[in-house]
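# have a look; sequence and predicted model below, questions after that.
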Amino acid sequence: MSIAPTVQTFLDRQHVPYRLLHHTYAETMMSSAIAAQLPARQVAKGVVLKDEEGFVMAVVPSDRMVDIDAINRSMNRLLEPASQQDVKILFRDCDHGAVPSLGQAYNMPVIWEDALASEEDCYFECGDHTDLIRLDRSSFQHLMHDYPHGAISH
């Protein structure tokens, strides 16, 4: 599959330069980091959360866990993890479980971990289990500058 059409269209419309990095098949973002021989702190995972207001994507380094309490305090919401069925419907142009960390491409609000801003490069799932999108720091910050951020993982 390579890059999901929704992600490619979004990046092209944002005029953001990116590169694809191919790796062996990996089910999780941590496994993708290992397969691509990248520091896990540079590989971002997107975790879809939900409440009665709708969905939110939390973007954190793959070696960390989302701190839902911190996100709820920051956003003044009562979010919890979305169901796999919800995720499958939201990301229908992606392989099952290969959620791109660009919720904004899918019209989803995003909150992201501050630690990602200090990385020289950031890597995202692109919709399959064998490729990652590489963004440099300025491209990452361009895509995330309108979204809330903070210490949302541990």
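Thanks, I have the structure now. Residues are numbered from 1 along each chain as shown.

# every contact and neighbour count from this point should use C-alpha atoms.
Fine.

# what's the neighbour count on the residue lying closest to Asp95 once chain neighbours are set aside?
In this structure, Asp95 finds its nearest non-sequential neighbour in Asp128, 5.2 Å apart by C-alpha to C-alpha, 6 or more residues apart in numbering. When counting by other C-alpha atoms under 10 Å, one arrives at 22 neighbours for Asp128.

# take a look at this one as well, against the first:
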Amino acid sequence: MPAKKLKAFLDEKDIKYVVIKHSSAFTAQEIAASTHVSGKEFAKTVMIKIDGKMAMAVLPASFQVDFNLLQEIFGTRKVSLASEAEFKYFFPDCELGAMPPFGNLYDLGVYVSETMAEDKMIAFNAGTHTEMIKLEYKDFERLVQPRVFKFSWKTVSIPGDPSERWELDY
């Protein structure tokens, strides 16, 4: 069952959404592949610390956070990845690492990669490692009111070249 707080919130706001059950998966890429959802449409929630304050970075499953860009965006000296030990208490109704990108339900700021905001739909962990929720991005944006920035990059393979290159999402 999806996180009770999230399900109650979506139902209360009369949001149309679909819960999709899948085999147990622990990475956003695995979930996207097993549910046949594009890696660009499946949102992974990365817990970050901005000068020690916890927040959510939401980006496509196939992308990575560019911490240098986030430091520039926030004009701060330190943006870093939070450890599970640091954030697990924020999400008592979720399995560790399966938190949905609804920071507003957990008193956390939410920052969405511009690439993620370009899609019509958004899919994400529903609080468990065996369920995801899919809904319209415009509903997610209206409910969460995230700040949208360019802060992620993707690994791109060059045809005929076994090496990889990194590419910013803008």
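Yep, that arrived. As the structure is a prediction and not an experimental result, all values here were calculated from the model.

# if we can go back for a sec, is the residue nearest to Asp95 of structure 1 located within a strand, as I assumed?
No. Going by DSSP: H, G, I helix; E, B strand; the rest coil, the assignment for Asp128 of structure 1 is coil, not a strand.

# surely it meets Ser2?
Yes. Assessed by C-alpha atoms under 8 Å, Asp128 of structure 1 is found in contact with Ser2 at 6.0 Å.

# now do the strands in structure 2.
With strands called from DSSP state E, structure 2 shows them at 17-21, 43-50, 53-60, 63-65, 79-81, 109-113, 121-125, 131-136, 147-149, 152-158, 161-168.

# which strands and helices lie in contact with the fourth one?
Under the contact criterion of 3 or more C-alpha pairs under 8 Å, 6 or more residues apart in numbering; DSSP states H and E, strand 63-65 of structure 2 touches strand 152-158.

# let's go with 10 Å and repeat that
strand 43-50, strand 53-60, strand 109-113, strand 152-158, strand 161-168 (3 or more C-alpha pairs under 10 Å, 6 or more residues apart in numbering; DSSP states H and E).

# returning to what we had before: which ones are touching the residue nearest to Asp95 of structure 1?
Asp128 of structure 1 sits next to 1-4, 25-27, 93-100 when contact means C-alpha atoms under 10 Å, 6 or more residues apart in numbering.

# let's see 8 Å
1-4, 94-95, 98 (C-alpha atoms under 8 Å, 6 or more residues apart in numbering).

# over to Ala33 of structure 2?
By C-alpha under 8 Å, 6+ apart, the neighbours of Ala33 of structure 2 are Gly39.

# again, but for Glu131 of structure 2
Glu131 of structure 2 touches 1-2, 19-22, 125, counting by C-alpha under 8 Å, 6+ apart.
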